[in-house]
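>>> got a structure for you, letters missing:
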């Protein structure tokens, strides 16, 4: 069981709040997020790591979800930020993060973006030699480098960010020269970073990368004669989306990562730098659900379709990655036993596809699901906190939905629903 904030009584509840009442009050589609769940996941990971190595720093990979309220929740818990754009830097500062708690790791970065990060006092994590040279003409600031360790992993090809097919980072064979050149150019390299991919559920998939990273760090410090202040091993910690998937064993993960880290420090005679990680999906992924209303039901000889008012404009992951998201009938959670602890589990006569309202054949949120529903029922799409709203669009000229945060058992609007008028914002006619 990985969703303790979700329970079934007469209806599906999130942190004790009836989801059908939320749908009635705030309309659908509707994002609903548990504040307590985010705090729980952050502190679980931090405490597990600190048992084995005290100098730990967690950077929230905020591309997963940049709502200011979610950023503020994690800031109050002591989290730092991994930003990948000037917009994320701007949002993090607006949410209360001090610049020194933000690490900017861009790719294909423009001079304007570099100047923005420098002006804001944010640490820049360099992705290429050309970026380094352009930055040196702007400032002589402290920097770090993103290295491609030649190792990658992830739940989908598009989510693998290390290895021979990745566009990210400086190849391992070039990284020593990058540090040497940075010093010659007047920059001050104090850290190193990698990220191998996302959505990883097997602890052992992280081991080759951390071993390789520590050897790379050893070679850099030996040949360049510097001691790095931090070593950032990236994120990639996954969450289980399918009923049969097991969650990442965080205690085992923390022990393995810190053991290999300390082993590498000892092997290469290094000091005690900060060990940084960049969880995104792990912190917020299962904290949110999407509530969507059943508009229509139809069948043909091949399929049964449950038509809802949320499409891939609201949740793009199934269409883009073929991703699985659990779907529960919040109004009548008979079949929620696949996803929710202690919920009833009953068979159905015919499995169904959950289809959205977009004029696209690919607008299917879930395929071949054991679920029943009637027109007017509210369905809950689970585990939508990461890359849900952040990837949403106005496709088919549909306004973006509202967002609700549950804090201390009370719902609060954290983003207003757009109107039709909002669709035309910034447009100009003669």
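Nice, I can see it. On a predicted model such as this, the values are computed, not experimentally measured, just so you know. Numbering: from 1, shown residues only.

>>> Going by C-alpha atoms from here, please, whenever you check contacts or count neighbours.
OK.

>>> Contact partners for the closest residue in space to residue 150 that isn't next to it in sequence?
Sequence neighbours aside, residue 163 is the residue nearest to residue 150 in space, at 3.9 Å (criterion: Cα to Cα, 6 or more residues apart in numbering). Taking Cα atoms under 8 Å, 6 or more residues apart in numbering, we find residue 163 in contact with 148-152, 196.

>>> try this one next to it:
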């Protein structure tokens, strides 16, 4: 049997496998917490986008903020993807992964002059610009280097993505993009600046979107702007629709990527833009359901109001529940006969009441058992920290029956290496 939202995860002889790799031996060999990712699941998710874009002029740029492990970046680059970055550090990771600079898109609201300089020097494909002030600074940096920056302006269409408020980005109250009613004036300003070349328009309305209507609404508003901008004499080479497609965490039913893009292209064709180059930046939908986090049960702590299963993974490993009250399925690695299940809050050892991974879960577990936290491929390791001086977990990539370590477990020596003991100075 397979589990909802996890196409490569299945039970075999009462044990949990990812592809053809049993997970329990990985936990014993490499310790916990441990992240394990399926190469097959990532490539299958990408293939759905590629089917939707078949026969079209399109560039898929993986939004690497979702999970920036070098092995995963190289997997997508080798499969033909560009990369979407939001920092100078991500730029260096993208280059280390072999991404051609012209297939790198630089997004984000707070690019520094140093980041702009480095990106211009290596010749990235496009800056997705988010404010008039950023346009002015980028113009100054580019002219100082004797370079031309290709820019796409991110427009905020004021469309409700119907998702969690912390991951909604397309409303008037969000910090992202240029207001829809200001966009034409900002494009005119951009076209007048030295060192800039306007090449596109960008829109991204949020993350974990599970319905078609927000995309369709946003596309209509963006295409209205494309028409107005080009009527003003500013040609646009590409239209960037961002990412944001959701995944199945708890019975969620987002459209398949190929289905979504068939409908979006139907609208593009109907409005006369079907031959325009399309750029998208999916992240979570490529990696989220490809990963699990393995964690050992340390203690069972019964109480009058709650029972707690205390595990060795924590909010520093899996920040999403603490940040968004996000739901992840939690299942044992191995089924046990003859035991009685109970309802537990699954919590970590960090000294915060917000350190929980799952609430009110019916589990048949004992100390020493290992649990799998599902759909942990996106915004877990990429957001992990060393809070409480906890080392970040190891990461494993599986393909078929092979498993490779793609990040070793951190040590306390790794954490201390950059710090200065003043008594030794």
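That came through, no problem. Bear in mind that the values here come from a model prediction, so they are computed numbers and not experimental data.

>>> TM-score of the superposition?
Superposed pair, TM-score by TM-score structural alignment, normalised by the length of structure 2: 0.93. Supporting alignment: 411 aligned residues with a Cα RMSD of 1.7 Å.

>>> thinking again about what came up before, what's the match for the residue nearest to residue 150 of structure 1 in structure 2?
Matched to structure 2 by TM-score structural alignment, residue 163 of structure 1 sits across from residue 171.

>>> Am I right that that match is in a helix?
No: secondary structure of residue 171 of structure 2 (DSSP: H, G, I helix; E, B strand; the rest coil): coil, not part of a helix.

>>> quick one, helices of structure 2?
Per DSSP state H, structure 2 carries helices over the ranges 23-30, 39-52, 70-78, 88-96, 113-122, 132-145, 183-192, 213-231, 257-270, 284-287, 320-324, 412-416.

>>> Name the stretch among those that sits most buried.
helix 284-287 (a mean of 28; mean count of other Cα atoms under 10 Å).

>>> Provide a list of residues in contact with the aligned residue in structure 2 for residue 16 of structure 1.
The equivalent of residue 16 of structure 1 in structure 2 is residue 20 (alignment by TM-score structural alignment). Shown in contact with residue 20 of structure 2 (Cα under 8 Å, 6+ apart): 399-402.

>>> and the residues you listed, which are buried?
Applying 16 or more other Cα atoms under 10 Å to the contacts of residue 20 of structure 2, the neighbour count classes residue 399 as buried.

>>> Could you dump the contacts of residue 20 of structure 2 into CSV and include distance to residue 336 of structure 2?
Below are these laid out as CSV (distance: Cα to Cα, whole Å):
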residue, distance to residue 336 of structure 2
399, 27
400, 26
401, 24
402, 26
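
>>> which position in structure 1 aligns with residue 62 of structure 2?
In structure 1, residue 62 of structure 2 lands on residue 60 (TM-score structural alignment).

>>> Any idea how many residues pack against its match?
Neighbour count of residue 60 of structure 1, defined by other Cα atoms under 10 Å: 28.

>>> Name the nearest residue to it, ignoring sequence neighbours.
Distance criterion Cα to Cα, 6+ apart; nearest residue to residue 60 of structure 1, sequence neighbours excluded, is residue 81 at 4.8 Å.

>>> Make TSV from the helices of structure 2 and add distance to residue 312 of structure 2 to it.
Shown next, in TSV, are these (distance: least, Cα to Cα, whole Å):
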stretch	distance to residue 312 of structure 2
helix 23-30	12
helix 39-52	26
helix 70-78	25
helix 88-96	29
helix 113-122	37
helix 132-145	43
helix 183-192	49
helix 213-231	39
helix 257-270	35
helix 284-287	23
helix 320-324	15
helix 412-416	16
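
>>> For residue 167 of structure 2, find the nearest of these.
helix 320-324 (8.9 Å; Cα to Cα).

>>> so the closest one corresponds to what in structure 1?
Helix 320-324 of structure 2 covers residues 317-321 of structure 1 once aligned (TM-score structural alignment).

>>> That stretch vs structure 2, average distance?
In the superposition with structure 2, the average deviation recorded for stretch 317-321 of structure 1 is 0.3 Å (mean Cα distance after the TM-score superposition for structure 1).
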